[in-house]
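In: I'll drop the sequence and a predicted model, then ask my questions.
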Amino acid sequence: MTGPARLVLATHNAHKLGELRAILVPALPGLDPDSVVGARDVGAPEPVEDGVTFAENALIKARALAAHTGLPAVADDSGLSVDVLGGAPGIFSARWSGRHGDDRANLDLLLAQLSDIAPEHRAARFTCAAALVTPEGEEHVELGHLVGTLATAPRGAHGFGYDPILVPAGGDLTCAELAPEEKNRISHRGQAFRALVPAVVAVLGREPRG
């Protein structure tokens, strides 16, 4: 790094870290991209996410990371909610198949569960709760949503998680078929993190430069 870490993001996923930095850094004037690091970079353990909402789990991760590092910490909890499944997988999205973070297994199980569901009943949405927590205990949470329908098979090489099967409303491409810049522009995660930017700017603006 070219300078000390000033903001830490609560993810061990390299793909998500890159996506979050691409959303946040351009909106934070004068911030060195290398000063925005991930949880893996600072050796932070992953806390138990036992909240019952996206916001609760985002706060759990951000609080743990701020306490571990003494830095402002940003975390998100995101997932897919399917109307015909009563909002599931929801907060269990990353471990829907029983194996946390196994994207392919999660996709295969969900598509199998929906195999006989007609296109008009395949409505779903991505939700993201983005949280900022400072070492002093200041907390902010913002939400973002991306509404769409579910494809019958994965399509596209970009993104991660359920991106290959959600087709945003008004479009024909899945999130994984969109260029990363276009996905970030409309995504639930992009919405939530851009809404969080003013709080991040205020917090970093109070920190000594140097």
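Out: Sure, I can see it.
In: CA only for contacts and neighbour counts going forward, please
Out: Fine.
In: nearest residue to residue 81 other than its sequence neighbours?
Out: Closest residue to residue 81 apart from its sequence neighbours, by C-alpha to C-alpha, 6 or more residues apart in numbering: residue 87 at 4.4 Å.
In: ugh, typo on my part, it should be residue 201
Out: Per C-alpha to C-alpha, 6+ apart, closest to residue 201 is residue 28, 6.5 Å.
In: how close does the one you found get to residue 133?
Out: Taking C-alpha to C-alpha, to the nearest Å as the measure, residue 28 and residue 133 are separated by 17 Å.
In: which of the two has more neighbours?
Out: residue 133 (28 against 15; other C-alpha atoms under 10 Å).
In: now do the contacts for the closest residue to that one other than its chain neighbours.
Out: Closest residue to residue 133 apart from its sequence neighbours, by C-alpha to C-alpha, 6+ apart: residue 139 at 4.6 Å. Residue 139 sits next to 131-133 when contact means C-alpha atoms under 8 Å, 6 or more residues apart in numbering.
In: alongside the first one, take a look at this:
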Amino acid sequence: MSDFQSQPLSDNVSQADWVLASNNKGKLVEFKRLFTEANLDVTIVPQGQLNIEDAIEDGLSFVENAVIKARHASRISGLPAIADDSGLCVPALGNAPGIYSARYAGEHGNDDLNNAKLIADLHPIRAQQPDAPIEGLFVCVLAMVRHADDPLPIIAQGLWQGEILDKAHGDGGFGYDPLFWLPKLQATAASLSATDKNQVSHRGQAIRQLLAQL
């Protein structure tokens, strides 16, 4: 860790507010739980409470989009900001849906349509190799900026490997969780309890890595 990264975020960080640059309800629930478990002596404020609209995500990578969102929230609020950019990468589809995971089917945040499109796009591949598992990788990149023009954002990354099913299982989680099968646990991400999911998920990994850097 560099000397710059090891500096306190501010002289009164224990009373600081940090903005969470997301309006995704599923993500907000997970972040709130994970930050509470970490006993951070700060208040995490979702950007929606400050009337901050979503940033335009025009980066070409998870890292770029996470930084864009963090700077956007920090610039409008004047506060340090944390942003998440995450998605599902399927090597058999050239790592799609990737950074477009939330809008894979054309409508932002429509989990049912996104899951249906993923199943449909994988159908020809399954037809050729019906017994072969289809690998998937959940990716989460977190970026934290102390201010909007922070020259050295703190970056953390989590990766979660699994397989993609052709039917949904489980009624928890959000996004592609019902299709994300975990062979070692014999469950989908949507079938895990919130506590168990936080222990192994891409987002849980990234948050723990971020906290270690702070």
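Out: Sure thing, it's come through. Nothing here was measured: the structure is a model prediction, and the numbers come from that model.
In: quick one on the thing from earlier: show me what the residue nearest to residue 201 of structure 1 lines up with in structure 2.
Out: Mapped onto structure 2 by TM-score structural alignment, residue 28 of structure 1 lines up with residue 39.
In: which SSE is its match in?
Out: Using DSSP states H and E, residue 39 of structure 2 sits within no helix or strand.
In: before we move on, what about residue 204 of structure 2?
Out: Using DSSP H and E, residue 204 of structure 2 maps to helix 202-213.
In: got it, and residue 75 of structure 1?
Out: Here residue 75 of structure 1 is assigned to strand 73-82, by DSSP H and E.
In: with residue 142 of structure 1 instead?
Out: Per DSSP H and E: strand 139-150 holds residue 142 of structure 1.
In: average separation of whichever helix or strand comes after that strand from the aligned part of structure 2, please.
Out: Downstream of strand 139-150 of structure 1, the next assigned helix or strand under DSSP H and E is strand 166-168. Taking mean C-alpha distance after the TM-score superposition for structure 1, the mean distance separating strand 166-168 of structure 1 from the aligned residues in structure 2 is 1.2 Å.
In: which neighbouring elements make contact with strand 166-168 of structure 1?
Out: strand 139-150 (3 or more C-alpha pairs under 8 Å, 6 or more residues apart in numbering; DSSP states H and E).
In: in structure 2, what range does the strand it packs on match?
Out: Aligned by TM-score structural alignment, strand 139-150 of structure 1 falls on residues 153-164 of structure 2.
In: for stretch 75-89 of structure 1, same thing?
Out: Residue span in structure 2 matched to stretch 75-89 of structure 1, by TM-score structural alignment: 83-97.
In: before we move on, the earlier item: in structure 2, what range does the helix or strand just after the strand holding residue 75 of structure 1 match?
Out: Beyond strand 73-82 of structure 1 on the C-terminal side, the first helix or strand identified by DSSP H and E is helix 103-113. Mapping helix 103-113 of structure 1 onto structure 2 (TM-score structural alignment) gives residues 111-121.
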